[in-house]
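> sequence unknown, structure follows:
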């Protein structure tokens, strides 16, 4: 059994089953079991998108037949000589199962192909608003893998599309602020790609960081002022309370002192009047 490697990117043979990977836009040729004395050959195609189709050939009538097959799928050569199937300009819609059934005098034989269509991603590399490099592997199938040549901490983000392709986005975060030139490397079964870029911190990023620092300092200053007035306000309240207590005690003390003076004066006067003539109170 032979297979034209010029049209097929890779093949993995598993018994009578084969896995074929083809890059979108290329052509692929699938062959049937190489049996002699073929009496009938039938291709049964079940694409992932759209309905099934068949291509058939009968040797006794030298007649071909096709049902629901697009113009992009046809016999590669004359089916009486080589019943290989050719898929021209492979698209994602061609992905699916392809079965070739051969009826010969030796018996019935078949080969099944599982066709996978590869879509190389479009590499996009740019600097975001903060001066960080961002690498995108756009609309690849399967999803690409992104890595950076320099050491980085990054978490890729994937976004699936309706046609089965996937966009992978990775933002570069350098461990050192001195790093300016960065290289993005995209790995994919359809081929690897790389690109480099130089990003510098933008003015908006500087203004944002400065604003954050000023805001933090303002909040810190405001809290310090509140604490200062709260602390000194408490001391002032205690001092005022002490003065109020003193003012309340002083009138009472003055009153008691006056009462004592009056009392002493009256006592001296009373004692002087009670003594006999010729005697005076001792001082």
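That came through fine. Fair warning: this is a prediction, and the values are worked out from it, not measured in the lab.
> from here on, just use CA atoms for contacts and neighbour counts.
Will do.
> show me what the longest strand along the chain packs onto, helices and strands only.
Ordering each strand of the chain by length in residues (DSSP state E) puts strand 107-118 first. In terms of contacts (3 or more Cα pairs under 8 Å, 6 or more residues apart in numbering; DSSP states H and E), strand 107-118 is packed against strand 17-23, strand 96-104.
> chain center to the first one: distance?
Here the centre of mass of C-alpha atoms in strand 17-23, compared against the chain's by Cα atoms, centre = their mean, to the nearest Å, lies 32 Å away.
> tell me the buried residues in that strand?
Under the neighbour-count criterion of 16 or more other Cα atoms under 10 Å, strand 17-23 has 18, 20-23 buried.
> just the angle between that strand and strand 107-118, please?
Angle of strand 17-23 versus strand 107-118, following axes from the mean of the first three to the mean of the last three Cα atoms, to 10 degrees, is 30 degrees.
> try this one side by side with the last:
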């Protein structure tokens, strides 16, 4: 089932609270010794959420003044794909790209203005290692990112027989955690997909006749969702409360 189900056997209320983190340049400081000796950056893990709408990601190179630079090189190694190399030679103002066409990866402005990189529409294929190296007469300065792409799941429910309910989170990345209140006799199964997403399905049964309302809590890095299900009523009511912070393509 790929949408919230509707049935006269259950009453449910749905509250969705999602915060989408836009990837921004948060660390523009290059560590140096006495402001002269280059130091290679430690690999930094960053995460950005993929949307049906366009989401940008901004990866920052070292903040070395470009007047000191000789060559700027971005080396991009997506998981399971050929590498892409983008470079800019300062003295000749020459740019060069190797195997980068059609990947939605560009300089933020022009490389003579900024060495930073932009992914204009984040997708699963953008996961991987991104390394920016600035060559100067004093040595090379490097910044390395491990980019993780998060995929929000599509949460649905379906009724079962004999006081049973099913809560399913479809194609999320990473896999969600599902819990129920009150506790029941529950079985949760994961199904991994070839694109790296995971579907989690939890089926729960309550023996006690005094349990009439239950809730399914879906926990994920992109936000949490709670489904409140009334097992005893036969009227359908739904209420959605969503909070979305989305970075759009401009």
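Ah, there it is. Just so you know, these numbers come straight off a predicted model, no measurement behind them.
> quick one: the strands in the stretch 151-283 of the first structure, in order.
Using DSSP state E, counting those that start in this stretch, the strands found in the stretch 151-283 of the first structure span residues 157-160, 166-171, 181-187, 193-198.
> let me know the closest of the buried residues of strand 17-23 of the first structure to residue 187 of the first structure.
Distances from residue 187 of the first structure to the buried residues of strand 17-23 of the first structure, taken as Cα to Cα, are shortest for residue 23 (14.8 Å).
> sorry, back to before: can you redo the helices and strands packed on strand 107-118 of the first structure as a markdown table with distance to residue 178 of the first structure?
Formatted as a markdown table, these follow (distance: least, Cα to Cα, whole Å):
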| stretch | distance to residue 178 of the first structure |
| --- | --- |
| strand 17-23 | 40 |
| strand 96-104 | 50 |
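> to residue 88 of the first structure, which of those lies closest?
Of these, nearest to residue 88 of the first structure by Cα to Cα is strand 17-23, at 11.0 Å.
> which residues in the second structure does the closest one match up with?
Alignment of strand 17-23 of the first structure against the second structure: residues 43-49, by TM-score structural alignment.
> re earlier: the longest strand of the first structure aligns to what range in the second structure?
Across the second structure, the stretch matching strand 107-118 of the first structure (TM-score structural alignment) is residues 139-150.
> mean distance, the matching stretch to its aligned residues in the first structure?
Mean deviation of stretch 139-150 of the second structure relative to the first structure after superposition (mean Cα distance after the TM-score superposition for the first structure): 0.8 Å.
> show me which residues of that stretch are buried.
Buried residues in stretch 139-150 of the second structure, counted by 16+ other Cα under 10 Å: 140-150.
> which part of the first structure lines up with stretch 174-192 of the second structure?
The aligned range for stretch 174-192 of the second structure is 142-160, by TM-score structural alignment.
> cool, stretch 82-98 of the second structure as well?
Taking TM-score structural alignment, stretch 82-98 of the second structure hits residues 51-67 over in the first structure.
> likewise stretch 109-116 of the second structure?
Under the criterion TM-score structural alignment, stretch 109-116 of the second structure matches residues 77-84.
> first-to-last residue distance for that stretch?
For stretch 77-84 of the first structure, the first-to-last residue distance is 7 Å (Cα to Cα, to the nearest Å).
> tell me which residues of it are tucked away?
Neighbour counts over stretch 77-84 of the first structure (16+ other Cα under 10 Å) mark 79-80, 83-84 as buried.
> same check, this time on stretch 34-44 of the first structure
Using 16+ other Cα under 10 Å as the test for burial, stretch 34-44 of the first structure gives 38-44.
> and the contacts of that stretch?
Residues outside stretch 34-44 of the first structure that contact it (Cα atoms under 8 Å, 6 or more residues apart in numbering): 1, 52-60, 83, 85, 98-106.
> mark which of those are buried, thanks.
Buried members of the contacts of stretch 34-44 of the first structure, scored by 16+ other Cα under 10 Å, are 52-58, 83, 85, 98-103.
> show me what residue 94 of the first structure lines up with in the second structure.
Alignment note (TM-score structural alignment): residue 94 of the first structure maps to residue 126 of the second structure.
> swap in residue 191 of the first structure?
When the second structure is aligned by TM-score structural alignment, residue 191 of the first structure is paired with residue 223.
> how about residue 95 of the second structure: what's its closest non-neighbour residue?
Leaving out its chain neighbours, the residue that sits closest to residue 95 of the second structure by Cα to Cα, 6 or more residues apart in numbering is residue 88, at 4.4 Å.
> measure residue 72 of the first structure to residue 89 of the first structure for me?
Using Cα to Cα, residue 72 of the first structure is found at 7 Å from residue 89 of the first structure.
> ignore the last one, residue 186 of the first structure
25 Å.
> chain center to stretch 105-121 of the first structure: distance?
Going by Cα atoms, centre = their mean, where stretch 105-121 of the first structure is centred and where its chain is centred differ by 37 Å.
> rewinding a little: can you name the helix or strand that the residue nearest to residue 95 of the second structure falls in?
For residue 88 of the second structure, the element it lies in under DSSP states H and E is strand 84-89.
> quick one: neighbours of residue 230 of the second structure, just the number.
Residue 230 of the second structure: 19 surrounding residues under other Cα atoms under 10 Å.
> name the nearest residue to it, sequence neighbours excluded.
Once flanking residues are discounted, residue 230 of the second structure sits nearest to residue 213: 4.3 Å by Cα to Cα, 6+ apart.
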